[in-house]
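*Asks:* The amino acid sequence is not available; the structure is as follows:
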């Protein structure tokens, strides 16, 4: 009786601690951008200048991704330790692959993540044993099928084009996910993602207590964080260096309507950039007003949103080079195909 009461009291304190931790996480998330904005204002610096903007972006994005990495990995770890994921996977398998792919796209649409911010949730999905084709579909759809970009495209280009953008991005994500499902790709995922503390806990064959679940989730979050934090810093550092920089003159010159390979040029040139939907759509409208065809502009915007060098740097820690190259190549070729279709029917 006494042991039962002590266990109940311990669980209650632990739940209160978890609730307090969640509140602290939310407060840090809400304060992140405000802190760096306030520091820039306090120092009397010009946020519009390239150097100040790059430093501001580095600190803001680093803290944001670290918060996502720790928070999401802990939540996913708790879910894996608490739920019977085998039954969940069986449920999804019984509904067919396309249900999983569609759900991945829907989740990608409702999560307002850029190409780098979606990686922590992607890691959690892979660690949870969700089929790789489904997790990669989410990794494509989360930045590409952006509701923010869609709203801005509707405002700048027309709502019919925004609808086609959403439909094209969703279909592309599903098709690539389906293509990936035809191959065995799991051996190209780094072991750090698959061999976590939660997996060991579930393998012991007993129902874990709340304390065991929390401890396993914390340890797994710490292990993955220690393995990827440097890659996050490298990726965000590269992103800060090129953040917001779009050579409009280059695109106007080499991806103009007279170039039959303009879509390819725009897609490849957009890959190194690290620009979100809110930042790239006004640039796309400016290029469109200079005579660049709609498909070429769409290919440039989609490439800039969905893929980036910082994203590749971070993903390298969890994906082996062959799968990383396959992922980037498939998405880039798919975007080129959409660009040509927009030019053909736009």
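*Replies:* Thanks, I have it. Bear in mind that the values here come from a model prediction, so they are computed numbers and not experimental data.
*Asks:* When you work out contacts or count neighbours from here on, use the C-alpha atoms and nothing else.
*Replies:* OK.
*Asks:* After the host helix or strand of residue 312, which helix or strand is next?
*Replies:* Per DSSP states H and E, residue 312 falls inside helix 309-315. Later in the chain than helix 309-315, the nearest helix or strand by DSSP H and E is helix 321-345.
*Asks:* quick one: that next one to chain centroid distance?
*Replies:* A distance of 17 Å separates the centroid of the chain from that of helix 321-345, by Cα atoms, centre = their mean, to the nearest Å.
*Asks:* re earlier: report all helices and strands that the helix holding residue 312 contacts.
*Replies:* Contacts defined by 3 or more Cα pairs under 8 Å, 6 or more residues apart in numbering; DSSP states H and E place helix 309-315 against helix 210-242.
*Asks:* what's the next secondary structure element after the helix it packs on?
*Replies:* Counting by DSSP H and E, what follows helix 210-242 is helix 248-254.
*Asks:* Just give me the neighbour total for residue 10.
*Replies:* For residue 10, the count of nearby residues is 14 (other Cα atoms under 10 Å).
*Asks:* ok now whichever strand or helix holds it, how far from the chain's centre?
*Replies:* When elements are assigned from DSSP H and E, residue 10 belongs to helix 2-42. Relative to its chain's centre, helix 2-42 lies at 24 Å (Cα atoms, centre = their mean).
*Asks:* Show the subsequent helix or strand relative to that helix.
*Replies:* Per DSSP H and E, helix 2-42 leads on to helix 50-82 as the next helix or strand towards the C-terminus.
*Asks:* Check which residues of that following helix are buried.
*Replies:* For helix 50-82, burial by neighbour count (16 or more other Cα atoms under 10 Å) applies to 50, 53-82.
*Asks:* May I see the buried residues of the next helix or strand after that helix?
*Replies:* Scanning forward in sequence from helix 50-82 by DSSP H and E, the next helix or strand is helix 85-95. Across helix 85-95, burial judged by 16+ other Cα under 10 Å covers 85, 89, 92.
*Asks:* this is the other structure I want to compare:
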């Protein structure tokens, strides 16, 4: 029990400040900056052409919405004439990362934070480029089942609006956050000493493959994933494996896949799944190479 409490205290002290900061900043952006971010998507002129996937991917990362908020917004943007390739870039990067998750990933260290930002941006921008050439002048997405995005931040008192948003954030992520901490503590407490290091050490060359595979079942919420990743990194998990995990995890999360299936259709859904796995593996391998050089 003493060992369990020691690891529990270490995990909470190490990651709890990032979770709290992520809640506060994420909610502040959702309340005070959401309209600006989403308005910027529509203000991008068509003169940008294909290069519009670059700001679209950046704005997707800055968007504080979850997938079930992003898709109605994307449907609204599509009805207003936003290009399919820009939509693809915006939605892809929005699936992978948001301001709140950026704070969580900061707990993994500066290098991994920078690499996560870079690869999530590239994943979104490249998705836009691929949709541009795959779809041509045809529609790639089907938003027929989506209405306007629902706005929950309607309280006329700005302070209460922020507090209510923070409450929804805590409700949505709190349980998974503490489950992640508990899982990490149990891993540290009951796994035989060196077992994790032997496992990750023996699979170092296949780290990105391992990370990509672990991301599919183990990623439920970013706040819950980071404590696990911190523990696995201490046991020898490579940076490339972490990057692959952070790409396949949110992209293949069951709730996100269910929502995306509705707008993709069967053929495009298969293409999406193949794309994210291939990109995650390539990003993981590249990240390992970059971190070896640094």
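*Replies:* Received, thanks. Computed from a predicted model, the values in this text were never measured in an experiment.
*Asks:* Superposing both, give me the TM-score.
*Replies:* Here the TM-score for the pair of chains, by TM-score structural alignment, normalised by the length of the second structure, is 0.62; 218 aligned residues with a Cα RMSD of 3.6 Å.
*Asks:* hmm, back to that, what's the helix holding residue 312 of the first structure aligned against in the second structure?
*Replies:* Aligned by TM-score structural alignment, helix 309-315 of the first structure falls on residues 254-260 of the second structure.
*Asks:* will you turn the buried residues of helix 85-95 of the first structure into CSV that also has distance to residue 228 of the first structure?
*Replies:* Converted to CSV, these look like this (distance: Cα to Cα, whole Å):
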residue, distance to residue 228 of the first structure
85, 25
89, 27
92, 30
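*Asks:* returning to what we had before: so what touches the match of helix 309-315 of the first structure?
*Replies:* Outside stretch 254-260 of the second structure, the residues that touch it by Cα atoms under 8 Å, 6 or more residues apart in numbering are 67, 68, 71, 95, 250, 251, 269.
*Asks:* and that stretch, how far from the first structure on average?
*Replies:* On superposition with the first structure, the mean distance recorded for stretch 254-260 of the second structure (mean Cα distance after the TM-score superposition for the first structure) is 1.6 Å.
*Asks:* which residue is nearest the centroid of the first structure?
*Replies:* Nearest to the geometric centre of the first structure sits residue 118, at 1.8 Å (Cα atoms, centre = their mean).
*Asks:* what's the burial count for the residue mapped onto residue 293 of the first structure from the second structure?
*Replies:* Under the alignment (TM-score structural alignment), residue 293 of the first structure pairs with residue 238 in the second structure. The number of residues packed near residue 238 of the second structure is 26, by other Cα under 10 Å.
*Asks:* now residue 255 of the first structure
*Replies:* 26.
*Asks:* and the gap between residue 260 of the second structure and residue 85 of the second structure?
*Replies:* Going from residue 260 of the second structure to residue 85 of the second structure by Cα to Cα, to the nearest Å gives 16 Å.
*Asks:* Neighbour count for those two, which is higher?
*Replies:* Neighbour totals were compared for residue 260 of the second structure and residue 85, and residue 85 leads with 29 against 23 (other Cα under 10 Å).
*Asks:* quick one: contacts for the more buried one?
*Replies:* Listed by Cα under 8 Å, 6+ apart, the contact partners of residue 85 of the second structure are 50, 53, 127, 128, 129, 130, 131, 132.
*Asks:* farthest pair in those?
*Replies:* The largest separation in the contacts of residue 85 of the second structure, counting by Cα to Cα, is between 50 and 127 at 11.6 Å.
*Asks:* quick one: which of those two has more around it?
*Replies:* Legend: neighbour count by other Cα under 10 Å for residue 50 of the second structure and residue 127, higher for residue 127 (26 against 16).
*Asks:* what's the counterpart of the more buried one in the first structure?
*Replies:* Using TM-score structural alignment, residue 127 of the second structure sits opposite residue 176 in the first structure.
*Asks:* Show me what secondary structure element comes after the host helix or strand of that match.
*Replies:* Assigned by DSSP H and E, residue 176 of the first structure falls within helix 159-181. Going down the chain from helix 159-181 of the first structure, the next helix or strand is helix 191-194, by DSSP H and E.
*Asks:* what's the spacing between that following helix and its chain's center?
*Replies:* Computed by Cα atoms, centre = their mean, the separation of helix 191-194 of the first structure from the middle of its chain amounts to 18 Å.
*Asks:* what do you get for stretch 135-145 of the first structure?
*Replies:* Taking mean C-alpha positions (Cα atoms, centre = their mean), stretch 135-145 of the first structure and its chain are 7 Å apart.
*Asks:* Mind listing residues that contact that stretch?
*Replies:* 101, 104-105, 107-115, 118-119, 122, 125-126, 165-166, 169-170, 173-174, 176-177, 302, 305-306, 331.
*Asks:* same thing but at 7 Å, please
*Replies:* By Cα atoms under 7 Å, 6 or more residues apart in numbering, the residues outside stretch 135-145 of the first structure that reach it are 101, 104-105, 108-109, 111, 113-115, 118, 122, 125-126, 166, 169-170, 173-174, 177, 302, 305-306.
*Asks:* So which of the residues you listed are in strands?
*Replies:* Judged by DSSP state E, strands contain none of the contacts of stretch 135-145 of the first structure.
*Asks:* hang on, the earlier thing: is it true that the match of residue 293 of the first structure touches residue 208?
*Replies:* No. Using Cα atoms under 7 Å, residue 238 of the second structure makes no contact with residue 208, being 8.1 Å away.
*Asks:* Now check the second structure for the residue matching the residue nearest to the centre of the first structure.
*Replies:* For residue 118 of the first structure, the residue aligned by TM-score structural alignment is residue 70.
*Asks:* Near the closest residue to its match other than its chain neighbours, how many other residues are there?
*Replies:* In space, and not counting its chain neighbours, residue 70 of the second structure is closest to residue 91: 6.9 Å by Cα to Cα, 6 or more residues apart in numbering. By the criterion of other Cα under 10 Å, residue 91 of the second structure has 26 neighbours.
*Asks:* Distance check, residue 91 of the second structure against residue 20 of the second structure.
*Replies:* Counting by Cα to Cα - residue 91 of the second structure and residue 20 of the second structure are separated by 26 Å.
*Asks:* Equivalent analysis for residue 233 of the second structure, please.
*Replies:* Between residue 233 of the second structure and residue 20 of the second structure the computed distance is 22 Å (Cα to Cα).
*Asks:* repeat for residue 203 of the second structure
*Replies:* Residue 203 of the second structure sits 34 Å away from residue 20 of the second structure, going by Cα to Cα.
*Asks:* burial of the alignment partner in the first structure of residue 58 of the second structure, as a residue count?
*Replies:* Taking TM-score structural alignment, residue 58 of the second structure has residue 106 as its aligned residue in the first structure. For residue 106 of the first structure, the count of nearby residues is 16 (other Cα under 10 Å).
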